[in-house]
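> Model the structure of this input:
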Amino acid sequence: MRLVRLRTPGGLDNLKLVEEDHRQPGPGEVLVRVRASSLNLRDDFVVQGKMPFADGRVPLSDGAGEVIAVGDDVDAFKAGDGVVSTFYPWWLGGDMTPSTRRDIPGESFDGFASEYVCMPAHAFTRAPAGYTHIEAATLTCTGVTAWRGLVVCGKVKPGDTVLVLGTGSVSLFALQFAKAAGARVIATSSDDQKLEKLRLVGADTVINYKAVPDWGRNARDLTDGRGVDHVIEVGGPATLAQSIIACRTGGHIALIGVLTGFAAEVSIPALFSNQIRISGISIGSRADQEDMIRAIEVNRLKPVIDRRFPLEDIVAAFTHYESQKHFGKVCLEL
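Down below sits the predicted model:
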């Protein structure tokens, strides 16, 4: 099989395409022929050596394909089933604990830049009916993150107003989930072309945050001064203050990203006086992913895909991802 191994100290030049034999599944395991993967910010951190990894690690946390063989004691899947990976293979449901977040594919053990993987059956769920492998491979990280932030923790409902920041994949998934729930969506970007694409995906109103620096106040004004019910906060320090301004009394901020850094000054009175609830979101559980997939099927949602690259062009895929010119997921075909 072909696979990519990342050599220390990291960097795109240290992604090496190699050939190795795959192993057969043991008890409780499945052998999956990986057909697609997708890139995420965390993958880029690992590949660039910004997060610790073992020399020779196979990168990428998201993968989809079909089951080739199952080991003893596996009854959830059979050969030929379409499956998609989970981000935390040991977080099956309920609240996260230190023990359930201990392993992440592509980081603490080998990931999905590989034509075959052999993993515990609970490291996968079924893929959505009617999805291609490329489409399924977009769901593991950003899809589940948006679902947990907006639906599980946010409890979005018809008539709510949702503010999504930027055009990253979490924001695009959140936009789709919000519209499926009957909510109104306000979306931001600094790129007028991307703003138009956001309208095409379903955004009701868009704001160019460079043209309107006080975009939090603008979003509040668009709700007749009431404020938005939910913010999908992916920026971090440079955007959190505006997100708080945008929120209604009793509103919810799903704190997801750190695109602008890791530490921020926060107005504590603005939070408690307005009873704003902030949820820290770190992907989601296997049960969250299964719930999301059922909702995707019922609402016939499709992910936004920007470009796809063959496995041997993984460096070009990361280069395109890092350019931040993409709109939607950057994927690999295996």
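> Only C-alpha atoms from now on, for both contacts and neighbour counts.
Fine.
> Endpoint to endpoint, stretch 128-143 covers what distance?
12 Å (CA to CA, to the nearest Å).
> Give me the secondary structure label for Ala54.
When the structure is reduced to helix, strand and coil (DSSP: H, G, I helix; E, B strand; the rest coil), Ala54 reads as coil.
> Give me the neighbour count for it.
14 (other CA atoms under 10 Å).
> That one and Arg5: what is the separation?
Going from Ala54 to Arg5 by CA to CA gives 10 Å.
> Now Glu290. Nearest residue, chain neighbours left out?
Thr125 (6.7 Å; CA to CA, 6 or more residues apart in numbering).
> And the host helix or strand of that neighbour, what does it pack against?
Assigned by DSSP states H and E, Thr125 falls within strand 124-126. The helices and strands touching strand 124-126, judged by 3 or more CA pairs under 8 Å, 6 or more residues apart in numbering; DSSP states H and E, are strand 82-85, helix 286-299.
> Also this sequence, please, to line up against the first:
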Amino acid sequence: MTLPRVPFSDSAGIVLSTGPRVVHFRRGDRVCTLFNQTHQSNPITRDSMSSGLRGTLDGTLCKYAVLPEPGLVMAPSNLSPIAASTLSCAHLTAWNALYGLTPLKPGDVVLTQGTVCGGGWRDGGGHDIVGGEGAAAEKDGRSARD
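Next up is the predicted model:
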């Protein structure tokens, strides 16, 4: 890593402008950053690992940033920018899997592991979530359908 380096990677913001080859975002879109700027799906590669914010690339503790299109996803419209900025790791990975590159359609079924905390997403998506949980959840009566 070369120093100095701008810290932070978990962010949300508003697109101010785009380049001529950008197809997924427009001026005014609310977006969240992905940690690895060149990785959205498929197995992670050495190249995508070297595109991490606050590591190889400058982070997001700044007023303006220029980021590659694959390093952003649309922010959920029901969240404030501050709340959306917390999604960059595990939560954003799950959100993008459900609503990102190939969004689920109403009626689709999602199989999840450990749904005690994440099963509430089924309420607004129009799809069914079927969850697998551990023995502790079964023992005290919790269920993905509760």
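> What's the biggest helix in the second structure, counting residues?
In terms of residue count, the longest helix belonging to the second structure (DSSP state H) is helix 90-99.
> Tell me the residues of the second structure aligned with the strand holding Thr125 of the first structure.
Matched against the second structure by TM-score structural alignment, strand 124-126 of the first structure falls on residues 72-74.
> Average offset of that stretch relative to the first structure?
Averaged over the aligned pairs, stretch 72-74 of the second structure sits 0.9 Å from the first structure after superposition, using mean CA distance after the TM-score superposition for the first structure.
> How far does that stretch sit from its chain's centre?
Remark: stretch 72-74 of the second structure is offset 7 Å from the chain centroid, using CA atoms, centre = their mean, to the nearest Å.
> can you list contacts of that stretch?
Residues from elsewhere that reach stretch 72-74 of the second structure (CA atoms under 8 Å, 6 or more residues apart in numbering): Asp29, Arg30, Val31, Cys32, Thr33, Leu34, Gln37, Asn96, Gly100.
> on that earlier part again, C-terminal to the longest helix of the second structure, what's the next element?
Using DSSP H and E, the helix or strand that directly follows helix 90-99 of the second structure along the chain is strand 109-113.
> So which elements touch that following strand?
strand 128-132.
> what residue of the second structure takes the place of Thr97 of the first structure?
Aligning on TM-score structural alignment places Thr97 of the first structure opposite Thr45 in the second structure.
> and its match, how far is that from Gly119 of the second structure?
Distance from Thr45 of the second structure to Gly119 of the second structure, counting by CA to CA: 30 Å.
> Neighbour count for those two, which is higher?
Gly119 (19 against 10).
> three-state assignment of the residue mapped onto the more buried one from the first structure?
For Gly119 of the second structure, the aligned position in the first structure is occupied by Ala178, per TM-score structural alignment. Assigned by three-state DSSP, the conformation of Ala178 of the first structure is helix.
> I'd like the distance between Ala178 of the first structure and Asp72 of the first structure.
If you measure Ala178 of the first structure against Asp72 of the first structure using CA to CA, the figure is 41 Å.
> can you check Trp215 of the first structure too?
With CA to CA as the criterion, Trp215 of the first structure and Asp72 of the first structure are 56 Å apart.
> neighbour count winner among these two?
Regarding Trp215 of the first structure and Asp72, a neighbour count based on other CA under 10 Å identifies Trp215 as having more, with 20 against 11.
> pretty sure the more buried one is touching Ile207, no?
Yes - in this structure, Trp215 of the first structure sits in contact with Ile207. The criterion is CA atoms under 8 Å, and the distance is 7.0 Å.
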